[in-house]
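> following is a predicted model, sequence given first.
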Amino acid sequence: MSWLLRRIYAASIGRSSIPIEVIFFDGSTYRNSSDPPELKIHYKSRWSQLNSIINHGWGLLESYISQAVDIEGDLKLLIKANAEAGPSLSEKIRQPHIPHLIIRFRNFWHELRFGNRKISRAVKNALHHYNRGNEIFWQYLDPSMTYTCAYWKKGTRSLADAQKNKLDHVCRKLMLQPGEKLIDVGGGWGALLFHACEKYGVIGTNVSPTIDQNQWLAKKAREKGLEDKISIQEKDFRQVTGTFDKYASLGVFEHAGKGQLRDWIRSMAGCLKEGGIGLLHFIAHDRPMDTEFFIRKHIFPGGYLPGLSETIDIMAEYGLEILDIENLRRHYSLTLDAWAKNFEQNWEALHRCNCDQFNERFCRTWKAYLNFCAECFRTDNAILRLYQITFSKGNTTTYPMDRGFLYQT
């Protein structure tokens, strides 16, 4: 069995510039370089080797999470090594489906079981990630509890500053005015609404089914004296009520699900007044493609990364004019780097909060999630994007015709 796995590694990382050593269960080894290894992969059972042979990288990852494989070194190097030996950007873009047939079937089966077609299922999927208790997120987010890509403009020195940059960047794009009604769909712990209410004088509404976040947001609003400025609709995005001057959704469109993009955009257009401005911020592919199975199974069940092209097509059908599209892909790598660093530095404190929930399996799952995603946004053949689409309901006559207003001090 080891000889077959050795051949798989030789084909996948043999040409990588990163020195890697693989130690098999029988004690034999494979090294792609004579230099001291920067990354070591240690198989602890025959089953873990078989899992890698059958499921390739996905099998290695699942064995790592289950502690049947140990990985020493920076996890990001594993993604970087595979990218160096993998297909080019254009080749990956032309491949809309997961090439591994077993993983493609598992991804299909996941959609059947966990797709967000029913609101009840969508709520369960959201709670799976976000309703684990706020303690976990305190350990790796910035003090504002902003759980979306930050904005690392020139001179930014910290995650907290980068998140403040992002919040204000969004508010400037929306051209918020005092007294306007702003809806934030999936507002998390309320960072955008607090910033918009305090700095721009708007009246905010958060729409989210996640109980822990909503309770935290309501308590924080009372502490800030904003309870009459911020309201909460604890419901799915398809159940939004009211009409608003401005619309925002940061990092939640990905939770709509493969078959529910139209429902999301219909709701988005339906709650925005004529001439209103909105901003949709989301992880995406440039065109419709399968979403990574590991993320769907272990992190965001039912999730789907929309294609930019399909998103724009549907927005056009509902009379939404695209005003601006910005790609923050490289900003997300830096954001995830900071989250991963914070998580690892604060892991012991989190583990002490609840050693049964936050156990070694959870630690490995979250380390893989944050580190692998960081590198997947960074590699030369990365197909992940982070788009901000600014739009108006109907053709605008008032929105600025250049971007100068975004950068005025």
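Sure, I can see it.

> from now on I want contacts and neighbour counts done on CA atoms only, so please keep to that.
Fine.

> ranges for the helices of the stretch 51-200 of the chain?
For the stretch 51-200 of the chain, the helices defined by DSSP state H, counting those that start in this stretch occupy 76-85, 89-93, 101-114, 119-130, 134-138, 159-174, 191-200.

> which stretches in the stretch 201-350 of the chain count as helices?
Going by DSSP H, counting those that start in this stretch, the stretch 201-350 of the chain shows helices at 211-223, 261-270, 293-294, 308-317, 329-345, 347-353.

> got CSV for the ones you listed, with mean neighbour count and distance to residue 235 too?
Listed next are the helices of the stretch 201-350 of the chain as CSV, based on neighbours: other Cα atoms under 10 Å; distance: least, Cα to Cα, whole Å:
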stretch, mean neighbour count, distance to residue 235
helix 211-223, 17, 10
helix 261-270, 19, 13
helix 293-294, 20, 27
helix 308-317, 16, 23
helix 329-345, 20, 28
helix 347-353, 16, 29
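
> mind putting those into a markdown table with distance to residue 202?
Formatted as a markdown table, the helices of the stretch 201-350 of the chain follow (distance: least, Cα to Cα, whole Å):
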| stretch | distance to residue 202 |
| --- | --- |
| helix 211-223 | 14 |
| helix 261-270 | 19 |
| helix 293-294 | 39 |
| helix 308-317 | 26 |
| helix 329-345 | 27 |
| helix 347-353 | 36 |
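
> closest to residue 383 out of those helices?
helix 329-345 (9.6 Å; Cα to Cα).

> quick one, that closest one and helix 159-174 angle?
150 degrees (axes from the mean of the first three to the mean of the last three Cα atoms, to 10 degrees).

> check which helices and strands the longest strand anywhere in the chain sits against.
Secondary structure of the chain per DSSP state E: the longest strand is strand 272-284. In terms of contacts (3 or more Cα pairs under 8 Å, 6 or more residues apart in numbering; DSSP states H and E), strand 272-284 is packed against helix 159-174, strand 244-250, strand 385-393.

> against which helices or strands is the first one packed?
What it means is helix 159-174. helix 191-200, strand 272-284.

> please identify the helix or strand for residue 21.
Assignment of secondary structure by DSSP states H and E places residue 21 within strand 20-23.

> distance of the closest residue to residue 288 other than its chain neighbours from residue 332?
Among residues not flanking residue 288 along the chain, residue 307 sits closest, at 4.3 Å (Cα to Cα, 6 or more residues apart in numbering). Distance of residue 307 to residue 332, given as Cα to Cα, to the nearest Å: 18 Å.

> next one: residue 172
From residue 172 to residue 332 the distance is 20 Å (Cα to Cα).

> how about residue 134?
22 Å.

> still on that earlier bit, closest to residue 344 out of the helices and strands packed on strand 272-284?
That would be helix 159-174 among these, by Cα to Cα, at 15.4 Å.

> outside of the closest one itself, list whatever touches it.
With contact meaning Cα atoms under 8 Å, 6 or more residues apart in numbering, helix 159-174 is reached by 142-144, 146, 149-153, 156, 191-192, 195-196, 246, 277-279, 335, 338, 390, 405-406.

> alongside the first one, take a look at this:
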Amino acid sequence: MSLWSTIAKNRLEKSIHKGRLEVVFPNGKTAIFGQNCDDPVRIAVKSEAWLRRIVLDPELQLGEAYMEQGLVLETGDLYDLLDLLWTNILSKGSAHAALPSFLRKTFRAVAQFNPQARSARNVAHHYDIGNDLYRLFLDDDMQYSCAYFPKPQTSLDDAQRFKKDHIARKLCLKPGDHVLDIGCGWGGLAMHLAEREDVRVHGVTLSCEQHCLAQERAETAGLSDRVDFEIQDYRNLTGEYDKIVSVGMFEHVGVPHYREYFDQIAARLGENGTALIHTIGRSPGPGATNPWIARHIFPGGYIPALSEIVPVIEKAGLVVLDIEILRLHYAETLKAWRQRFLNRADDAEKLYDARFVRMWDFYLVTSELSFRHGFHNVFQLQLGKRQDAVPLTRDYLYPSELARPAIRQVSPANDERVRANAKR
């Protein structure tokens, strides 16, 4: 057995105690780790080069190997493999990758430095790869953020509607309010607020694909007089808004720009206004972005710890009115996304290729497990300038999560005219 096979075997023998992992090493020999069970996970590592890369930097190279088929699943599902590794190794932290991890944390400010030109490139890397991809697995309204599940059996479409309703209540909207939506995506939340709450919404995004489809949807729904969308960096905005909402965008800001972000929120928010920031957050405290995610999925992205956010909010002169932690809601959202994506994997392969399908599957699985195992949650931060900007208790947030009827949605998945226009 080679040096790298010996190192890998020794590490796995010490680490794998729950479940059963069978590894076929490059020389064709199989080693078994963990307990006897009826459904072991069996993988094959195809070369010494791939084995060396995985041993030296598993956080990056495990995903690389799966994408490039340097590591192949012979039995079990990708979820089974990563859940087994997370349960036995990742949840405890691995000392074997200490140097790469240390270097990433040391230089994270460089990785998260997002001036305007770089932010636009980072957004294009993920969001401008084609709206047809997102139609494969998102709900009909194309909400690409954590849904809200009042009951376990809630469908994805209903859970996303409940999320939008929950946010609307937290904004304490009044008819005629002017709302700023920072990172408006494909426009679903802005249109929902305008139609249900009778407000005007200005949405900004850096994604050309999202902007085009959002405009088409607003026109089709007859909401162009109350909703408008702009390709714009939040740092360039001027004027004052009654309410500000930002869902799933703060993860792209980067720690070096947090003060800039919240200073802009404070400058744009009216004296009696309310802001709602919805972001993924990390529970263990400050860290660094997973290198595989940073390379292939979200360059420049970073999931913040609450301890990194609150001091900057205070310095910006904003009042924290409420903080809600949504636990496991995103795990359920990602589970639904993956099921839908795998059901349409053949379509995804036609749009891109088999390597892309493996990459996207790895992204969805690792993301779900990060919530399942408690590393990540969702923070909803309700902010204002006055202590009395919202009611004194949370009663107004929970009238009856299932009672409100659905409103007509302009579905980019089903509306043929929108789809045809979006391709132009």
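Right, received. Where do you want to start? None of these values were measured; they are calculated from a predicted model.

> report the TM-score for the pair.
In this superposition the chains share a TM-score of 0.91, using TM-score structural alignment, normalised by the length of structure 1; 394 aligned residues with a Cα RMSD of 2.1 Å.

> still on that earlier bit, with residue 254 of structure 1 as the reference, name the closest of the helices of the stretch 201-350 of structure 1.
So among the helices of the stretch 201-350 of structure 1, helix 261-270 is nearest, using Cα to Cα, at 8.9 Å.

> ok now stretch 251-271 of structure 1, how far from the chain's centre?
Here stretch 251-271 of structure 1 is found 16 Å from its chain centre; the criterion is Cα atoms, centre = their mean, to the nearest Å.

> residue 67 of structure 1 -> structure 2?
Residue 67 of structure 1 maps onto residue 69 in structure 2 when the alignment is built from TM-score structural alignment.

> give me the nearest residue to its match, chain neighbours excluded.
residue 46 (7.9 Å).

> what residue in structure 1 is paired with that neighbour?
Using TM-score structural alignment, residue 46 of structure 2 lines up with residue 44 in structure 1.

> equivalent analysis for residue 289 of structure 2, please.
By TM-score structural alignment, residue 289 of structure 2 lines up with residue 291.

> residues contacting the equivalent of residue 314 of structure 1 over in structure 2?
Counting by TM-score structural alignment, residue 314 of structure 1 lines up with residue 312 in structure 2. Residues in contact with residue 312 of structure 2 (Cα under 8 Å, 6+ apart) are 258-259, 262.

> redo that, cut-off 7 Å
258-259 (Cα atoms under 7 Å, 6 or more residues apart in numbering).

> from residue 306 of structure 2, how far out is it?
10 Å.

> which residues touch the residue minimising distance to the centre of structure 1?
By Cα atoms, centre = their mean, structure 1 has its centre lying nearest to residue 283, at 6.0 Å. Residue 283 of structure 1 makes contacts with 251, 254, 305, 384-387, as judged by Cα under 7 Å, 6+ apart.

> could you rerun that using 10 Å?
148-149, 250-254, 304-308, 327-329, 332, 384-388 (Cα atoms under 10 Å, 6 or more residues apart in numbering).

> what lines up with it in structure 2?
Using TM-score structural alignment, residue 283 of structure 1 pairs with residue 280 in structure 2.

> could you do residue 181 of structure 1 as well?
Match for residue 181 of structure 1 (TM-score structural alignment): residue 178.

> the residue lying closest to its match once chain neighbours are set aside: how many residues sit nearby?
What sits nearest to residue 178 of structure 2 in space, not counting adjacent residues and going by Cα to Cα, 6+ apart, is residue 200, at 4.9 Å. Close neighbours of residue 200 of structure 2, defined as other Cα atoms under 10 Å, add up to 24.

> just give me the match in structure 1 for residue 200 of structure 2.
Match for residue 200 of structure 2 (TM-score structural alignment): residue 203.

> pretty sure its match sits against residue 181.
Yes: counting by Cα atoms under 10 Å, residue 203 of structure 1 touches residue 181, with 4.9 Å between them.

> which neighbours do the two share?
Residues touching both residue 203 of structure 1 and residue 181 by Cα under 10 Å, 6+ apart: 197, 229-230, 244-245.

> adding distance to residue 376 of structure 1 and neighbour count as columns, could you present these in JSON lines?
Supplementary listing: these in JSON lines, determined by distance: Cα to Cα, whole Å; neighbours: other Cα atoms under 10 Å:
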{"residue": "197", "distance to residue 376 of structure 1": "35", "neighbour count": "21"}
{"residue": "229", "distance to residue 376 of structure 1": "39", "neighbour count": "19"}
{"residue": "230", "distance to residue 376 of structure 1": "36", "neighbour count": "23"}
{"residue": "244", "distance to residue 376 of structure 1": "36", "neighbour count": "21"}
{"residue": "245", "distance to residue 376 of structure 1": "36", "neighbour count": "22"}
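
> which of those residues sits closest to residue 214 of structure 1?
residue 230 (11.2 Å).

> contact partners for the aligned residue in structure 2 for that closest one?
Matched by TM-score structural alignment, residue 230 of structure 1 corresponds to residue 227 in structure 2. By Cα under 10 Å, 6+ apart, the contact list for residue 227 of structure 2 reads 178-179, 187, 190-195, 199-203, 214-215, 218-219.

> which residues touch the residue nearest to residue 227 of structure 2 when sequence neighbours are not counted?
Once flanking residues are discounted, residue 227 of structure 2 sits nearest to residue 201: 4.9 Å by Cα to Cα, 6+ apart. When contacts are counted by Cα under 10 Å, 6+ apart, residue 201 of structure 2 touches 176-181, 184, 187, 189-194, 224-229, 241, 243-245.

> mind doing that once more with 6 Å?
178-180, 190, 227 (Cα atoms under 6 Å, 6 or more residues apart in numbering).

> quick check: the two most widely separated of these?
178 and 190, at 11.1 Å, using Cα to Cα across the contacts of residue 201 of structure 2.

> which of those two has more neighbours?
Neighbour comparison, residue 178 of structure 2 and residue 190: the larger count goes to residue 190, with 28 against 20 (by other Cα under 10 Å).

> mind checking what the more buried one lines up with in structure 1?
By TM-score structural alignment, residue 190 of structure 2 lines up with residue 193 in structure 1.

> thinking again about what came up before, distance of the match of residue 283 of structure 1 from residue 378 of structure 2?
4 Å.

> what does residue 358 of structure 2 give?
Distance, residue 358 of structure 2 to residue 378 of structure 2, by Cα to Cα: 26 Å.

> of the two, which one has the most company?
Counted by other Cα under 10 Å, residue 358 of structure 2 and residue 378 do not tie: residue 378 has more neighbours, with 23 against 19.

> give the contact list for that one.
Neighbours of residue 378 of structure 2 in contact, by Cα under 6 Å, 6+ apart: 279-281, 325-326.
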